[in-house]
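> Structure here, sequence nowhere to be found:
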């Protein structure tokens, strides 16, 4: 299943947001961390740059993390609650270097609401396509980062938080070499 590019970007951003809290250091511990995250994810729209905004994004991270591991019916209920809470009203927009895509909140809506709505809209597409199994956990024994598998053959096993794939493969290689 191939999703539209805006759905893939929203899902990747949601996974990246969840992973900011699943590493040793919290990447959203400070406003600078949030600024860096939003810049890396190319997230647009208004900002208040307040402690309340930072806390709202961190709360959203927790909400999305629990959604990542939920069963289909639970995901549906939570997605619908997010869409109601944020008064989502999908509209086609084109801005910056993006072609036509969906936004479901105004650019001046609170940051956490815009992020939540984009994630909820993307997760709605995942549910409708019966593709929740594309949301998983990193296969590295020493990592609990989340994985979004958008590969055609469903082969993605490692997260983007570090060098999990490389570390795991080197460890396996060394174990094989030690056994010979």
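On my side now, so go ahead. Everything numeric in this text was worked out from a predicted model, so none of it was measured.

> going forward, measure contacts between C-alpha atoms and count neighbours the same way
Will do.

> Tell me where this protein has strands.
Counting by DSSP state E, the chain has strands at residues 91-93, 101-103, 135-137, 146-148.

> Would you tell me which of the ones you listed gets closest to residue 53?
strand 101-103 (19.8 Å; CA to CA).

> And the closest one, what's buried?
Buried residues in strand 101-103, counting neighbours by 16 or more other CA atoms under 10 Å, are found at 102, 103.

> That strand - contacts with which helices or strands?
The elements that strand 101-103 packs onto, with contact taken as 3 or more CA pairs under 8 Å, 6 or more residues apart in numbering; DSSP states H and E, are strand 91-93.

> Give me the helices and strands touching the strand it packs on, please.
strand 101-103.

> which outside residues touch the strand it packs on?
Residues from elsewhere that reach strand 101-103, judged by CA atoms under 8 Å, 6 or more residues apart in numbering: 6, 89, 90, 91, 92, 93, 94, 118.

> Also stretch 173-180?
For stretch 173-180, contacts defined as CA under 8 Å, 6+ apart pick out no residues.

> and here's the other structure:
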């Protein structure tokens, strides 16, 4: 599956952000509970512009995380309304930008917009590509027991089932043990 680089980057960020929740994080804890944890997440992904590093921003990003998780894996037609709402609320005006060593890519909000608003607008832009390409099936929830991790399937055949190798290995081990018990 081939999306534009900025679309893939935005979707990768949503997976990382969404997988900080207790049901999907590696630790089983909320991995976006502190300003420091948000700062650490933002070091792995490039977000230029305003970053306040305060509790209000953390709360807004956590609310955005819940919103983006609610859209992930929706039916194509069901995703349109929340995506359009995010674009409207951000008063998105898409423009091309080049910065921080990145080639031309899309932004939809000014650099001084709040971080959570920029995250929502960039996700909405990415989702417009996914919707227009009819590829919502590439956005899934992990099939492992007791995991609700987000899965972005960019594989050629669209067969990725688990959010991490760890979940895949765990489910393979369970299946192996069930087969062994049956023989």
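Thanks, I have it. In this text the structure is predicted, and so the values were computed from the model without any measurement.

> Can you pull the TM-score for these?
Once the chains are overlaid, their TM-score stands at 0.92 when taken by TM-score structural alignment, normalised by the length of structure 1; 179 aligned residues with a CA RMSD of 1.6 Å.

> can you pick the most crowded of the contacts of strand 101-103 of structure 1?
residue 118 (27 neighbours; other CA atoms under 10 Å).

> any idea how far it lies from residue 137 of structure 1?
To residue 137 of structure 1, residue 118 of structure 1 is 21 Å away according to CA to CA, to the nearest Å.

> Show me where structure 2 has its helices.
In structure 2, the helices defined using DSSP state H lie at 5-18, 35-44, 55-71, 76-89, 115-132, 165-182.

> just those helices: most buried one?
Highest mean neighbour count of these: helix 115-132, a mean of 22 (counted as mean count of other CA atoms under 10 Å).

> other SSEs contacting that one?
Contacts defined by 3+ CA pairs under 8 Å, 6+ apart place helix 115-132 of structure 2 against helix 5-18, helix 55-71, helix 76-89, strand 105-107.

> Of all the ones you listed, which one comes closest to residue 40 of structure 2?
So among these, helix 5-18 is nearest, using CA to CA, at 11.2 Å.

> Give me the range in structure 1 that that closest one lines up against.
Using TM-score structural alignment, helix 5-18 of structure 2 lines up with residues 5-18 of structure 1.

> Check stretch 134-152 of structure 2 too.
The alignment of stretch 134-152 of structure 2 onto structure 1 (TM-score structural alignment) spans residues 130-148.

> buried residues in the matching stretch?
Buried residues in stretch 130-148 of structure 1 (16+ other CA under 10 Å): 132, 134-140, 143-148.

> what about it, start to end distance?
Taking CA to CA as the measure, stretch 130-148 of structure 1 stretches 14 Å from start to finish.

> Return the distance of it from the chain's centre.
11 Å (CA atoms, centre = their mean, to the nearest Å).

> ok, now stretch 110-118 of structure 1?
12 Å.

> what span of structure 2 lines up against that stretch?
On structure 2, the counterpart of stretch 110-118 of structure 1 by TM-score structural alignment is residues 114-122.

> contact partners of the matching stretch?
Applying CA under 8 Å, 6+ apart, the contact partners of stretch 114-122 of structure 2 are 10, 50-52, 57, 60-61, 64, 68, 86-87, 90, 92, 106-109.

> ok, back up a step: mean shift of the match of helix 5-18 of structure 2 relative to structure 2?
In this overlay with structure 2, the average offset of stretch 5-18 of structure 1 from its partner residues is 1.0 Å by mean CA distance after the TM-score superposition for structure 1.

> hang on, the earlier thing: quick check: which of the helices and strands packed on helix 115-132 of structure 2 is nearest to residue 160 of structure 2?
Nearest of these to residue 160 of structure 2, taken as CA to CA: helix 5-18 at 13.9 Å.

> relative to helix 35-44, how tilted is the closest one?
Helix 5-18 of structure 2 and helix 35-44 are oriented at 160 degrees to each other (axes from the mean of the first three to the mean of the last three CA atoms, to 10 degrees).

> Quick check: nearest residue in space to residue 83 of structure 1, chain neighbours excluded?
Spatial nearest neighbour of residue 83 of structure 1, excluding adjacent residues (CA to CA, 6 or more residues apart in numbering): residue 117 at 6.1 Å.
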